[in-house]
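> any chance you can model this:
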Amino acid sequence: MIRLPEIGGGVREYTPRTEPLTLGGGGPLTSRTVFSAAHVVADPYADTTPDSPAAVDWDATLAFRRHLWSHGLGVAEAMDTAQRGMGLDWTGAAELIRRSAAEAKAVGGRIACGVGTDQLAGPDRLTGPDRLTGPAGLAAVRKAYEEQLALVEETGSQAVLMASRALAAAASGPEDYLDLYGHLLRQASEPVVLHWLGPMFDPALDGYWGSADLDTATETFLEVIAAHPDKVDGIKVSLLDAGREVELRRRLPEGVRCYTGDDFHYPELIAGDEQGFSHALLGIFDPLAPLAAEAVRALDTGDVDAFRTTLDPTVALSRHLFQAPTRFYKTGVVLLAWLAGHQDHFTMVGGLQSARSLPHLATAYELADGLGLFPDPALAESRMRSLLTVQGGLG
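Sure thing, here's the model as predicted:
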């Protein structure tokens, strides 16, 4: 029995499970392409502050990626889940890309890496008197994207063109997005994934594609793809709107895939309907990797019911971790990695372990334990007790 603080106040008693979930395992996934956006493991002994460059435990970070590959998932590297723009700067992200790409080659793992513009992410450049605007701002954004695209391609990784805060600040309308993305796609040596990250994940991206109206923004997004279908492997949509994703998916040119980034509706979107389905590039598949792989293997055999039976119960945990303010979901992801034994501490780059309340974290533990996510339930309980004692006095 463990005492957990409740979100509405008070304390409840919870009896943890004693055995982990038994999973079948197997080879590569075949019916869907599935990426897990992976978190980074901080170095807990580095003498840093929230404003310091990130100190990363490279051994633990790469070990976690091997864990994801071992289940048949691809790794989406240096994405939002890795705290890009929230503790991990471009220098750190570049090192992460180099190391993870080398590890992927060594073990035969699939990898795609985020390409952004966070060289320009200093607050003075975005919001101060010298904010990036007009032709000079757009030129700086283009140069930043080009630098990151070149690095990712040099490592042999697939590129994911991420939404750019700097572009959102510099662009005056849809034509600026059409011009810049067209330039980048013509320059890319291999097909890329275009990433549309909604403002619920990053408020600075409000109005992306040149309009705050999502219908208008969608038309611009589709215009970019239609002009360069041979250079777009797929799109990654993170708008938390299943209906909009399905509508967008049905309008894609033949051969362009939709990778769902919807951490609220992923089972139904991956399962699909009579007109198609979504592949996946999801932050929630960081803690859910074994279950996600088990579910997709059921799809590989055509058993949609088994897929939904396995994955549907995980949605409550995902909705909890990704509740508003959604951008702080990384805290729950790292908590679960620590409780599952994938790292030895609950420390995050930028001190982001403090971004969620103790009752929120306690609920995350209870939901994950109920799903059988912890390989060693006793270890998870012991670690949760230590956190409750230190932060809440619940010894």
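> C-alpha only now, for contacts and for neighbours.
Noted.
> what count of nearby residues applies to the residue nearest to residue 321 when sequence neighbours are not counted?
Once flanking residues are discounted, residue 321 sits nearest to residue 329: 5.1 Å by Cα to Cα, 6 or more residues apart in numbering. A count of neighbours around residue 329, defined by other Cα atoms under 10 Å, yields 22.
> now the strands: where do they sit in the stretch 251-395 of the chain?
Assigned by DSSP state E, counting those that start in this stretch, the strands in the stretch 251-395 of the chain fall at 257-260, 279-282.
> next up, the contacts around the residue nearest to residue 321.
Residues in contact with residue 329 (Cα atoms under 8 Å, 6 or more residues apart in numbering) are 321-323.
> tell me which helix or strand comes right after the helix ranked longest in the chain.
Counting residues, the longest helix found in the chain (DSSP state H) is helix 134-154. Next helix or strand after helix 134-154 toward the C-terminus (DSSP states H and E): strand 158-161.
> another sequence for comparison is provided below:
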Amino acid sequence: MTDLTLLGADGVVHRTPLVESSGYTKPTEPLRSRVAYAAAHVVPVTWGENTPGQPAQIDWDATLDFRRAVYSWGLGVADAMDTAQRNMGLDAAATRELIARSAEVAREEGGSVVVGVNTDHIDDEHITLDEVSDAYKEQLHFTEEQGAGPVVMASRHLARVAASAEDYRRVYREVLAAATTPVVLHWLGTAFDPQLEGYFGATHWRDASRVLLEVIEESADKVAGVKMSLLDAESEVSVRERLPEGVRMFTGDDFNYVGLIGGADVPAAAQPARNPAATRQHSDALLGAFAALTPVASAAIQALDAGDPDRYLEILAPTEELSRQVFAAPTFYYKTGVAFLSWLNGHQAAFQMVGGLHSARSLPHLSRIVELANAAKAFEQPELAAERWHALLSLNGVSA
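This next block holds a predicted model:
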């Protein structure tokens, strides 16, 4: 049996057995019990000038093949969002091309795709509320023209210019009025982007959530769902239980997704506190973690489809510690872990990222990802993963 070489924060090397392949199989019919999207990353051209501040040079074949792999496991793709390095290496031109190409692949594969709508094509940091609305609508209309579902992301421009909760209500009211198809609203916490402090006009989630719910209730026919990425299960359950009929909660909580997705279908000890009388008893998923764990996520939802919540927990629960490592502070560097696992799993030829972001995590941090991915059966080809990891160690002067 092959051993994995692991590197501790103290520089000490130790070894652990390589776990055999999980044997998870792709679904033969659409997943039923949950709607799940993997927020996908982008793969750079290996020889491109993908250094900090340079326009992204994307390997389109590898990037789009990864999305085809996600569809083959029954999940949808959430594209051009923070996992794709939006505002961290993916420039406006590359974002537009990614949306167009990803929407085309979704049509070819019969998959479901939603994509991020933001204001980040505007270079000026400080713009007016009217200009924020116009910028949102420009990206919204482009997304609708491509045939993708829009996810209205949190805007740094709006966070800078908004002076009150009413400013948020005004902008979202105008954007939703312009939408020709229902959208998903994305509430991104400061762990992912510190520049979004005070979003929806408040620093505490309870106050901010009231504004979000008012926005939704005023335009409920235009809102398909909400993606919450606050890394706080209590806040998500609280909002989930107050959503209007027909509006889904998509968990973006990469720390607590097992219990949030499982909901009332899993034992009480495995789920966050909830109101048993609430209409909604579980969250659907729109997660960066699921880009790193697509086969595992699919197998877990297949277990729920089969009415086997114990199997669901057996499959997915071990991944949560892995996800917490990938999303460890500073959380906005989680994209490095997603790309790293993509490389280990054979979805890209090199461990590289646009903007040079592959350098954002240390070797011991990556080693812990390897250790937890091995334990969680997240390696699609364990021998390949071990070979590539050991090569990286050797390249950095660590004997494997």
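> what are the buried residues along the longest helix of the first structure?
137-142, 144-146, 148-149, 151-153 (16 or more other Cα atoms under 10 Å).
> for stretch 354-361 of the second structure, same thing?
For stretch 354-361 of the second structure, the buried set under the neighbour-count rule, 16+ other Cα under 10 Å, comprises 354-358, 361.
> where does the residue mapped onto residue 168 of the second structure from the first structure sit, in terms of helix or strand?
Under the alignment by TM-score structural alignment, residue 168 of the second structure pairs with residue 177 in the first structure. Applying DSSP H and E as the criterion places residue 177 of the first structure in helix 174-187.
> now for that helix, which elements pack on it?
helix 134-154, helix 214-227 (3 or more Cα pairs under 8 Å, 6 or more residues apart in numbering; DSSP states H and E).
> select, out of the ones you listed, the one closest to residue 379 of the first structure.
The closest of those to residue 379 of the first structure is helix 134-154. By Cα to Cα, the value is 37.6 Å.
> shouldn't the match of residue 168 of the second structure be in contact with residue 209?
Yes. Taking contacts as Cα atoms under 8 Å, residue 177 of the first structure lies within contact range of residue 209: 6.0 Å.
> more neighbours, the two?
residue 209 (28 against 21).
> re the thing from before, what's the closest of the buried residues of helix 134-154 of the first structure to residue 75 of the first structure?
residue 152 (13.8 Å).
> how about that closest one, what's its partner in the second structure?
With TM-score structural alignment as the criterion, residue 152 of the first structure matches residue 143.
> pull the contacting residues for the nearest residue to its match once chain neighbours are set aside.
Distances taken as Cα to Cα, 6+ apart put residue 150 closest to residue 143 of the second structure, at 6.4 Å, once the chain neighbours are dropped. Counting by Cα under 8 Å, 6+ apart, residue 150 of the second structure touches 114-117, 140, 143-144, 182-184.
> just tell me what residue 11 of the first structure corresponds to in the second structure.
In the second structure, residue 11 of the first structure lands on residue 13 (TM-score structural alignment).
> that match: neighbour count?
14.
> which non-adjacent residue is nearest it?
In this structure, residue 13 of the second structure finds its nearest non-sequential neighbour in residue 7, 4.7 Å apart by Cα to Cα, 6+ apart.
> on that earlier part again, for the buried residues of helix 134-154 of the first structure, which one is nearest residue 368 of the first structure?
Distances from residue 368 of the first structure to these, taken by Cα to Cα, are shortest for residue 152, at 34.0 Å.
> the closest one: what's it in contact with?
97-98, 113-115, 158-159.
> secondary structure class for residue 16 of the first structure?
Put simply, residue 16 of the first structure is coil when judged by DSSP: H, G, I helix; E, B strand; the rest coil.
> ok, it - contacts?
1-2, 366, 369-370, 377, 381.
> could you check how far it is from residue 75 of the first structure?
30 Å (Cα to Cα, to the nearest Å).
> count residues in the vicinity of residue 327 of the second structure, would you?
Neighbours of residue 327 of the second structure (other Cα under 10 Å): 24.
> same check, this time on the one 10 residues further on
The tally of other residues near residue 337 of the second structure (other Cα under 10 Å) stands at 25.
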